[in-house]
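Novice: have a look; sequence and predicted model below, questions after that.
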Amino acid sequence: MLSMENFGDKLEQLGFNFYSGVPCSFLKPMINYSINKGQFVMAANEGDAVAIAAGATLGGAKSIFLCQNSGLTNAVSPLTSLNYTFEIPVLGFVSLRGEAGVADEPQHELMGTITDKLLTIMNVQNAILSTDETEALLQLEEANKIIENGQSFFFIVKKDTFSSVKLLQQEQGNGSKPNIKRSNRSCQSVKRIEALEALQQNIDARTVLLATTGVTGRELFELGHKENQLYMVGSMGCISSLGLGLALMKPNLNVIAIDGDGSLLMRMGSLATNAYYKPKNLYHLLLDNGLHESTGGQKTVSTNIDFLQIASGANYDVVEEINTLVDLEQSLTNWSTDSKLTFAYMKTEKGIKENLGRPTVTPKEVKESFMKFVEGYTN
């Protein structure tokens, strides 16, 4: 059995200072250890946790992702289309529930036999974490070399690998709900690209723009590539989680996460996580055109959803309706002068820019220039 204190100290010596994940009984000592250190973000699901860790990595952290193997499949999308595509490494610890010969629940049986195979198929190097402390610490050093080479590495953790860690008293969240700020202007016909252009024109030098996958990122790039912009590809629904990790790591940087209705609906639990951790430097803008426009204009179910009420219920500090470009400009001004975690909702018209191209820079190149920009803003 490994001493979690010694193992955690080694992780810290290697520079790992940010954890995100979901509960797992096998990983409870590591989760408790990182919570006690104030380094853990509890995500709503495994995919969100991967994106949160990726965002922290963009901010200069060396990040750790924790999950039970039964939930590893929920992390496949960001692991394969965010971390792999942008070459954003994460050190993962995934429990081995359903190990052959070990009594466990029936839902873990299949994953117990395919966990290592699933990781290997995703091009994630992996190994069983040794229960011998000397060997385990050497394994960590080897894994760190792989991480520093820009690739992810996962340890598969068997039952009773770590010594127990007592969880200290945790802070309680603020349960008060914000009033929704309604626009006093009639809803204006605004296209997504017009809103994106307004964002570019109304942010200061310490603000970054993170655009969700599909047309949103492509249109933002079309308006002019800048080092403070990142265009997510794949990992649908993960944009605000990416923004959360970055905002927590870089409190002196302003982070705008540009979401879409189809995207947010896919991972709406992220609203609760964002609102619990409350980084005041995160501005979450939802552009809702009621369509999956990137794939042919199929309707989403957003017409049945009151996103403002949901964000208010999640307890964002500021929840506001944006009806016009003037509203958007004023909202950004308010946020930059009196920063609070903000959810802004804007209804947009359907329509894609004619002859819309795709980014001519690779995801890796975008990441590298973005991280260079972000690096200048100290924690």
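Specialist: Done, it's in. All figures in this text were calculated on a predicted structure; none of them were measured in a lab. Residues are numbered from 1 along each chain as shown.
Novice: contacts and neighbour counts: CA atoms only from here.
Specialist: Noted.
Novice: just give the number of residues close to the residue nearest to residue 115 when sequence neighbours are not counted.
Specialist: With sequence-adjacent residues excluded and distances taken as C-alpha to C-alpha, 6 or more residues apart in numbering, residue 115 is closest to residue 69, at 6.5 Å. If you count neighbours by other C-alpha atoms under 10 Å, residue 69 ends up with 25.
Novice: alright, now check it against this:
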Amino acid sequence: MHDLGKELDTLGFNFYSGVPCSFLKSMINYAINKEQFVMSANEGDAVAICAGAHLGGKKTVFLCQNSGITNAVSPLTSLNQIFEIPVLGFVSLRGEEGISDEPQHELMGKITKELLDTMQIANEQLSSDIDEAKQQLKRADALIEQGESFFFIVKKKTLGPVQLTSTIKENETLPKTICNKSALAFPKRIEALREIQNTSDSDTILLATTGVTGRELYELEDKKNQLYMVGSMGCVSSLGLGLALARPDKKVIAIDGDGAFLMRMGAITTNAYYAPNNFYHLLLDNGMHESTGGQATVSSNVDFIKIVEGARYPQIVRLSNLNDLQKSLKQWHRNLGLTFGYLKTSPGVKEDLARPKVKPFEVKNRLIKYISGDKN
């Protein structure tokens, strides 16, 4: 496995995320030992974390058990494919026919390749011969360089052992929660988005969650430092985490919604554990799925502040109005630190709201250029 890991090093792969599987433990251990692995709570979140790191210039590797592909279908098809963000994947073949395994793996063992084929992701079985495996990696890398994802299916005992030497990071920081006592005023979402744009500088990247949030941000002003998610609901904070970790010199604001947040709530545990200082996670809660007709979410029954306190974000701010939002963002720009902001907003969508005329992959390409320093 060390030889395979070194080959990945040589090819420039320098960022890994995923959920463990015993078949892949040596590759995961290798990446953890090099401090290049982000342990995700969910496979779909890991795909989005890798996507964010790609925006920041990293070459990324996604690892999971084959059953976990089902958790990753949404971002693989509506984030990576739509935005043309490549990722190199390694997926274990649990439930291989003829090999004794647990009953829950039986069906996935039969359909792993077919599922990848259905998602139009190029794939092949990883060879146990190291010389052939190195050639496979080079062929896969050629596709990655062209902007296409590639997955290896890994059978049992394909990878040699790697001893885990890294220790678990202990987070002893207690959350600091600020509950503003100013007058409650539930602004419209578009008003909050305008405030975010107005308080952001040229080193700040804005990531807007799926649905009308991205469309309203675009409607206010289309900027090169913005990305509008069009799918992969619930993945915006994971995307932001990956970008923030890849580019600590930039500031990242992930604008979330209550429905999206609830869909992938485990992401906050990963965000809080890795806790990049340059990341502000803002939740705008209007209590409904407004993009799909105003159906209620369950947010009225949820205390988001307590949930995020439990995940141990170091700084948590309950915002009462637009003035609180402005002050919180300005404070964060002056003194960085992972921050979660929570603002209740009023329902309402601008009439005749436009859809972005720029295609998702064009948004991605210009954002990568912008992050790399090309502001033209």
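Specialist: Sure, I can see it. Remember, it's a predicted structure, so these values are computed and weren't measured experimentally.
Novice: what do we get in structure 2 for the residue nearest to residue 115 of structure 1?
Specialist: Mapped onto structure 2 by TM-score structural alignment, residue 69 of structure 1 lines up with residue 66.
Novice: from what I see, its match and residue 91 are in contact.
Specialist: Yes: with contact defined as C-alpha atoms under 8 Å, residue 66 of structure 2 reaches residue 91; the gap is 5.4 Å.
Novice: what sits against the residue nearest to residue 115 of structure 1?
Specialist: With contact set as C-alpha atoms under 8 Å, 6 or more residues apart in numbering, residue 69 of structure 1 has these partners: 94, 95, 96, 97, 111, 112, 115.
Novice: adding distance to residue 64 of structure 1 and secondary structure, write these out as TSV.
Specialist: As requested, the contacts of residue 69 of structure 1 are arranged in TSV below (distance: C-alpha to C-alpha, whole Å; DSSP: H, G, I helix; E, B strand; the rest coil):
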residue	distance to residue 64 of structure 1	secondary structure
94	11	strand
95	14	strand
96	17	coil
97	19	coil
111	21	helix
112	22	helix
115	18	helix
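Novice: which of those lies closest to residue 374 of structure 1?
Specialist: Checking the contacts of residue 69 of structure 1 against residue 374 of structure 1 with C-alpha to C-alpha, the nearest one is residue 94 at 29.9 Å.
Novice: what sits against that closest one?
Specialist: Taking C-alpha under 8 Å, 6+ apart as the test, what residue 94 of structure 1 contacts is 27, 66, 67, 68, 69, 72, 154, 155, 156, 157.
Novice: restricted to strands, list those.
Specialist: Using DSSP state E, the subset of these located in strands is 66, 67, 68, 154, 155, 156, 157.
Novice: wait, the fourth one sits on residue 96?
Specialist: Translated: residue 154 of structure 1. No: assessed by C-alpha under 8 Å, residue 154 of structure 1 is found out of contact with residue 96, at 11.9 Å.
Novice: looking for the alignment partner of residue 107 of structure 2 in structure 1.
Specialist: In structure 1, residue 107 of structure 2 lands on residue 110 (TM-score structural alignment).
Novice: how much space between the nearest residue to that match once chain neighbours are set aside and residue 157 of structure 1?
Specialist: Leaving aside its chain neighbours, residue 110 of structure 1 sits nearest to residue 98 (7.2 Å; criterion: C-alpha to C-alpha, 6+ apart). Going from residue 98 of structure 1 to residue 157 of structure 1 by C-alpha to C-alpha, to the nearest Å gives 12 Å.
Novice: where in structure 2 does stretch 280-293 of structure 1 fall?
Specialist: Going by TM-score structural alignment, stretch 280-293 of structure 1 sits over residues 277-290 in structure 2.
Novice: got a list of contacts for that stretch?
Specialist: 189, 212, 237, 240-241, 244, 248-259, 261, 294-300, 332, 336-348.
Novice: list only those of the residues you listed flagged as buried.
Specialist: Buried residues within the contacts of stretch 277-290 of structure 2, counting neighbours by 16 or more other C-alpha atoms under 10 Å: 189, 212, 237, 240-241, 244, 250-259, 261, 297, 299, 332, 336-347.
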